[in-house]
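Undergrad: when you get a sec, could you give me coordinates for this:
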Amino acid sequence: MIKSKFIAVGIAGAMLFSGCKTKDLKMSEAKEEKSKEHKIVVYQVFTRLFGNKNKTNKPWGTIEENGVGKFNDFTDKALHEIKDLGVNYIWYTGVPHHAMVRDYTAYGISNDDPEVVKGRAGSPYAVKDYYNVNPDLAVNPANRLQEFEDLISRTHKAGLKLIIDIVPNHIARKYEGKNNPEGVKDFGADDDVTVEYKRDNNFYYIPQQHFEIPDGDVPLNGEKNPLIDGKFDENPAKWTGNGSRKVKPDQNDWYETVKVNYGVRPDGSKDFPELPAGFDQKSYKEHFDFWQDKDVPDSWKKFKSIALYWTAKGVDGFRYDMAEMVPYEFWSYMNSAIKMKNPDAFLLAEVYNPNEYRNYIRLGKMDYLYDKVETYDKLKDIIRGKSSPDGLSDIQKGMADIEHHMLHFLDNHDEQRLASPEFAGTPERGKPLMVVSTTLSTSPTMVYFGQEVGEAGNENAGFGTRSRTSIFDYIGVPNHQRWMNEGKFDGGQLSDSEKQLRDFYKRLLNFSIKSPALMGSFQEIQSVNRQNNGYDELIYSYVRWSEKQKLIVIANFSSEKTSEFELKVPADVISKWNLKDGNYVLLDQLYLENKTYFTVKNREGTARVKIKPSESFIFEVN
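TA: So this is what the prediction gives:
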């Protein structure tokens, strides 16, 4: 989302969370989830930055100075290379038309006030018109929707599926639905602005008071602009996107957005039908049927129309920004409608409260949630020297019933780059994290563009801060640009180490999407090995298996120490694997030249392992 995201959950999320009791998944449902054939890999691209060849990187630079990527930069060759990396889905981030500081009045688009826009290019999470796309991304802005539709076709032709963002919790302060389909009214068009709350109002209001620009941020870094005058015409003022009810939001509030009303009263009570007991065990079809005769708030209908509009255009799914700030009853309503149109739709939600995970999966009918607060944070703590890897096993155990739904990542537009000094420090130190993140569970894996060539986010882009590739500014992404090689997409300008890193990602991701064991069972072998001589405290090991494949995964999170030890696989695993006494070959599936021998004696397994700093093995038992 945007800065101060986690503060916002505390401000606004508390009024939305419900303590609904959940049940364990039925065995049949669990088996259905496990029956998926292969792991999914999502490749997130920040669409505005992906194809930008300009290397000027002036802080607060304009398009003319710093350049911008286009839909057309995703050529057949580019998409083929992404697919070949080991990717199933591409997430085009920043596609819907959002507020920005650029004059497109010649195309019937009003100018946005820089005082309620973050950066010059603007936040992709302050959407201005949900029925069209960002004009920056088109070669011909008048033809921008057709250019995106052409990209949808190219993406499918390349054998990839695609998702885009929907941001139901908030919209741009100056939303203008100039491309609404027939019969769709604009947000707020029928609102009663004399009251703070009414169920079918699209917004919350602060009656009889004008909105005031927050103190702190200096629009456009002090550059002159005719719209910068200390005022923004909003009367009455609306609640801000993160739930702030102040006429003058704080600098750290999401002041460029306004909060959407889903029928949650200001006191947090719900003004809409609630799902009956037992609906956590119901199918999306049963959820869809439930809502057919229900009277629901107007905002629900508006966002369902938006989702179905893009679904009809061939978009294969959505990533929902700050989904936990919207009640899960709404998600049941919208997601079930999407699934009725496309049963295979990929629905990914940004949720950070572990106590709510099961509600948003089972009641909200989400396919996947971010595994940020547990697995991601744990891996970051390990590589930053703040934690032992042992706790990874407890995380897996605690989420055993929903592990398939918890998408793993180490890099995205919100987080510090994996290779940045603030995270792993180097791309190489990130390798064992990536192996564990990819192979630990049956969940999808996500990679952020540039991660696979070691992008560290070092640029001072303007409004954005270093260590994160800016989502607010026009900027180039240096490591990615070297791989892009002026549009050849052949890695021609990469250094040898960057080429080796991309090869590592390619090997790992392609193995993961083909491995039956990674869609099978998990068991930690950390506890039985922790007392071994030579088994360093920064080693982590576990096994994954299916009927067709048995894997032993070992990762060395130390960037300095080589460890040599006798790895033990306990008797209960050997029994589950039905291995007889004897000698077996362990062949590393990342680099096939790495192998060792595995001995089973008296129903226990042992293997002599030597693992270098930041090295990982995915041994297959042969």
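Undergrad: could you use CA atoms for every contact and neighbour count after this?
TA: Noted.
Undergrad: the helices in the stretch 351-500 of the chain, which residues?
TA: 357-358, 377-383, 391-398, 431-439, 478-484, 496-514 (DSSP state H, counting those that start in this stretch).
Undergrad: give the helix, strand or coil label for residue 249.
TA: The three-state assignment at residue 249 reads coil, by DSSP: H, G, I helix; E, B strand; the rest coil.
Undergrad: count of neighbours near it?
TA: By the measure other CA atoms under 10 Å, the count of residues near residue 249 is 20.
Undergrad: so it makes contact with residue 217?
TA: No. Applying CA atoms under 8 Å as the test, residue 249 and residue 217 come out as separate, 11.8 Å apart.
Undergrad: what's next to stretch 510-525, contact-wise?
TA: Residues from elsewhere that reach stretch 510-525, judged by CA atoms under 8 Å, 6 or more residues apart in numbering: 34-41, 85-87, 393, 438-442, 541-551, 568-570, 589-590.
Undergrad: to compare against the first, here's another:
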Amino acid sequence: MQSSTPDHKLIIYQLLPRLFGNTQTINKVYGSIEENGCGKFNDITDKALTEIGKMGFSHVWYTGVIEHATMTDYTAYGIKTDDPDVVKGRAGSPYAIKDYYDVAPDLAVDVNNRINEFQDLVTRTHFNGLKVIIDFVPNHVARTYASDNRPQAVRDFGEDDDSSKDFTSENDFYYIPGQHFKVPAGYNPGGDEFVSPLKDGHFEEYPAKATGNDVFSPAPSINDWFETIKLNYGVYYLDGHKIYFGHVPPLWYKMHHILTYWAEMGVDGFRCDMIEMVPVEFWAWIIPKLKVTHPELIFIGEAYDKNQYYNYIHNGGFDYLYDKVGLYDAIRKLTCNDEWSSTWEINAVWNTHCKGIDQHMIRFMENHDEQRIASRFFAGDAWYAIPGMIVSATLATGPVMIYSGQEVGEPAIGAQGFSGDDGRTTIFDYWGVPEHQKWVNNTRFDGVQLSQQQKELRGFYSDLLNTVKNNEALRIGEFYELMIANEHQPGFDTKLYIYLRYTDTQRVLVLVNFSRTEKTIRLKIPGDLLNQFNLNGNTGFTDLLTKTVFKTDDIASGVDINIKSTSGLLLNF
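TA: Next up, the predicted model:
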């Protein structure tokens, strides 16, 4: 069980190296790496990391580091070509791992030196006072998985499997005996222009293996994770999810070796993909085992079943879990000005499925899976995120995360290849991120090309995150809800959200307005807090973000606060 009062707060910057340093601007749909370009480990320079650090971040989540299946040909470097019929996008999905002991050759300037280039990035990141997070994808691997970089003594996935059996806990994969795998009909890998002798609508896999999203059929659909194979942790899905943990399945030991390999390379933490598709018993076994040798490692779980949050934290050993089905969903509705949305839904988050574990929840408004705030599919305007980001960053002591490009209002306009026009920045294709590239400014990382509004937006994120980083009340303080105390006050509105974060030495009253109209409220602080803080008479409140001052002659009767539309205040008093 984790401490309920950490002495720090994780502030995470997620970036895909493939996208982050790419300066090419052609952005051809289904374009090749030569046409559209690709960022490299070496593009993430000391200057880039210095600027990330200046914004207040403590950790960088490098997404898509480990080698995954791709349509790009690296046979000249001794890397086997992947069959495009089981690859999504020209670049390939970062979550279809091809070799757990290697990094993506796309990301290296010198492909033969790719591991060293990643190690140099880890060293650079640490030198700049930041810690490194990478993905761990435990549930599935690419259909073309074959590790050519693993230590000789390590057995590869499936190498010792008995493929005549659909299930045994000794196997690494699940099989469909006697049947061939079938590529989904209608899949056109790489678009019409991409030509390959392997692009023939066929991929030889016999017997067929189960697909990553729990499809136990030789013929997954085009909407399934058909490019991946489900890994076997000793759960027999076709027999009522029976578990066979009489002794530790071989796969568990293989995963322990893999995570140790990356931890010894200097990785500080793992964002673990789709953790609920893997038995909690595995996590309860591997996380404590790894922390014996690497006690500072952190584990962040991508989770969506709020009824299982407590289980994965207190039994599974996770440090943090996604709060997607909870705070993200509530804030998204408010940000989009949903007619029926209410800030009381935020209360419901921390008072129900996050009760007692709020400090373990990671909050965000964007990541690689979610739509961009500035896209027409979300808010359509990056500035509408201000109240939601203030709440995400200050509601609790758990981590807050920003996705690269969010801070300059990237809208992810248009189709990009396998990734259609859906408001997301592609993770499958070679691409440049236009608004982010303005900040990159041909690897100068100085933001000269940004508009004045973009510079101000980035300034807001920097001010918010650094305030959270440096303010004890916001970083580690207690939480006190002020909605109930103010629901009958003049000007109260259910598009306002109000709470206090405090320690013995600092107090910050957080007031945000999700409404598209300006509000004025006579804000009241309950008597028990006035007594606790020994407050009476004249009191001043200073907004930590804008330095605006609000005063009252009689704190007991309240203070009149005017708050602009879609904005927020961090009132120090």
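Undergrad: how near is whichever residue in the second structure pairs up with residue 192 of the first structure to residue 203 of the second structure?
TA: Under the alignment (TM-score structural alignment), residue 192 of the first structure pairs with residue 162 of the second structure. According to CA to CA, to the nearest Å, residue 162 of the second structure stands 21 Å off from residue 203 of the second structure.
Undergrad: over to residue 556 of the second structure?
TA: Taken as CA to CA, the span from residue 556 of the second structure to residue 203 of the second structure is 73 Å.
Undergrad: equivalent analysis for residue 236 of the second structure, please.
TA: 26 Å.
Undergrad: one more: residue 332 of the second structure?
TA: 41 Å.
Undergrad: residue 303 of the first structure reaches residue 168, doesn't it?
TA: Yes. In this structure residue 303 of the first structure lies within contact range of residue 168 using CA under 8 Å: 6.9 Å.
Undergrad: the more surrounded of those two?
TA: residue 168 (26 against 17).
Undergrad: before we move on, what SS does the more buried one have?
TA: Residue 168 of the first structure - assigned by three-state DSSP - is coil.
Undergrad: map it onto the second structure.
TA: So residue 168 of the first structure corresponds to residue 138, using TM-score structural alignment.
Undergrad: ok, now which ones touch the closest residue to its match other than its chain neighbours?
TA: Leaving aside its sequence neighbours, residue 138 of the second structure sits nearest to residue 273 (CA to CA, 6 or more residues apart in numbering; 6.8 Å). Contacts for residue 273 of the second structure were tallied using CA under 8 Å, 6+ apart; they are 135, 136, 137, 138, 139, 301, 302.
Undergrad: gap between the residue lying closest to the third one once chain neighbours are set aside and residue 301 of the second structure?
TA: Across the structure, with CA to CA, 6+ apart as the measure, the residue nearest residue 137 of the second structure apart from its sequence neighbours is residue 273 (5.0 Å). With distances defined as CA to CA, the gap from residue 273 of the second structure to residue 301 of the second structure amounts to 7 Å.
Undergrad: go on, residue 433 of the second structure?
TA: For residue 433 of the second structure, the distance to residue 301 of the second structure - CA to CA - is 27 Å.
Undergrad: and the gap between the counterpart of residue 126 of the second structure in the first structure and residue 143 of the first structure?
TA: Using TM-score structural alignment, the equivalent of residue 126 of the second structure in the first structure is residue 156. Distance from residue 156 of the first structure to residue 143 of the first structure, counting by CA to CA: 21 Å.
Undergrad: looking at the two, which is more packed in?
TA: residue 156 (16 against 13).
Undergrad: can you tell me the element that one falls in?
TA: helix 144-157 (DSSP states H and E).
Undergrad: okay, buried residues for that helix please.
TA: 144, 145, 147, 148, 151, 152, 153, 154, 155, 156 (16 or more other CA atoms under 10 Å).
Undergrad: the equivalent of residue 402 of the second structure over in the first structure - how many residues pack around it?
TA: Aligning on TM-score structural alignment places residue 402 of the second structure opposite residue 447 in the first structure. Applying other CA under 10 Å, we find 24 residues neighbouring residue 447 of the first structure.
Undergrad: what's near enough to touch residue 447 of the first structure?
TA: 41, 42, 43, 44, 409, 410, 411, 412.
Undergrad: could you measure from it over to residue 324 of the first structure?
TA: On the measure of CA to CA, residue 447 of the first structure and residue 324 of the first structure end up 23 Å apart.
Undergrad: just residue 118 of the first structure next, same as before
TA: 23 Å.
Undergrad: pick out whichever of these two has more residues nearby.
TA: Ranked by neighbour count (other CA under 10 Å), residue 118 of the first structure and residue 324 place residue 118 first, with 29 against 25.
Undergrad: how about the nearest residue to the counterpart of residue 381 of the first structure in the second structure, chain neighbours excluded?
TA: Structural alignment places residue 381 of the first structure opposite residue 333 in the second structure (criterion: TM-score structural alignment). Using CA to CA, 6+ apart and skipping the chain neighbours, the partner closest in space to residue 333 of the second structure is residue 341 (5.9 Å).
Undergrad: quick one, strands of the stretch 251-400 of the first structure?
TA: 257-259, 317-320, 346-349, 368-370 (DSSP state E, counting those that start in this stretch).
Undergrad: want to try TSV for the ones you listed, with distance to residue 236 of the first structure and mean neighbour count as columns?
TA: As requested, the strands of the stretch 251-400 of the first structure are exported to TSV (distance: least, CA to CA, whole Å; neighbours: other CA atoms under 10 Å):
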stretch	distance to residue 236 of the first structure	mean neighbour count
strand 257-259	12	27
strand 317-320	28	22
strand 346-349	32	22
strand 368-370	36	24
